[in-house]
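**Student:** Here is a sequence together with a model predicted from it:
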Amino acid sequence: MLGHLSKTNNYPELALRTVISILEMNGVRDGEDIIIDIAHRDRVGRVQSI
């Protein structure tokens, strides 16, 4: 879960792409090995089950 995203410097899509890129470089696949989601500042997100 990506959180604490800045309103001006670190928008959600950039943070998500950056994290997914780093994970992929290390052999971790989003949606298969791990699920990455964003905790938005201005709206309710998806329900997460652990």
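**Tutor:** That came through fine.

**Student:** For the rest of this, base every contact and every neighbour count on C-alpha atoms.
**Tutor:** Fine.

**Student:** Pull the number of nearby residues for residue 16.
**Tutor:** Residues contacting residue 16 under the criterion other Cα atoms under 10 Å number 16.

**Student:** Now name the helix or strand holding it.
**Tutor:** If you go by DSSP states H and E, residue 16 is part of helix 12-25.

**Student:** Use this one as the comparison:
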Amino acid sequence: MDRRAQAPAPPPPACTQCARLNAAQRAADARGDHSRGVDYRVLLRRHQDEAHGGER
């Protein structure tokens, strides 16, 4: 069973913080650093909850 966290939804188009965190998560996953990718997914979801009222 694949236990990796699911990637969050794409960022809202106008949010640079969402875009930055999403790009960092994709880059980490692309280089095989899945632990760091999960860290960025957590940070992105936390940011979305705080800045966008939970928008995902």
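**Tutor:** Great, that's in hand. Please read these numbers as outputs of a predicted model, since none were measured by experiment.

**Student:** Give me the TM-score for this pair.
**Tutor:** The TM-score (TM-score structural alignment, normalised by the length of structure 1) is 0.36; 34 aligned residues with a Cα RMSD of 3.2 Å.

**Student:** List the buried residues for the helix holding residue 16 of structure 1?
**Tutor:** Across helix 12-25 of structure 1, burial judged by 16 or more other Cα atoms under 10 Å covers 12, 16, 20.

**Student:** Contacts only, for the spatially closest residue to residue 37 of structure 2 that is not a sequence neighbour.
**Tutor:** Using Cα to Cα, 6 or more residues apart in numbering and skipping residues adjacent in sequence, the residue nearest residue 37 of structure 2 is residue 25, 4.5 Å away. Contacts for residue 25 of structure 2 (Cα atoms under 8 Å, 6 or more residues apart in numbering) come out as 36-41.

**Student:** Let's see if you can find the most crowded of the residues you listed.
**Tutor:** That'd be residue 37 among these, by other Cα under 10 Å, with 25 neighbours.

**Student:** what residues are up against that one?
**Tutor:** 24-29.

**Student:** Give me the buried subset of these.
**Tutor:** By neighbour count, with 16+ other Cα under 10 Å, the contacts of residue 37 of structure 2 hold 24-26, 28-29 as buried.

**Student:** can you redo those as TSV with distance to residue 49 of structure 2 and secondary structure?
**Tutor:** TSV is the format used below for these (distance: Cα to Cα, whole Å; DSSP: H, G, I helix; E, B strand; the rest coil):
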residue	distance to residue 49 of structure 2	secondary structure
24	18	helix
25	17	helix
26	20	helix
28	22	helix
29	23	helix
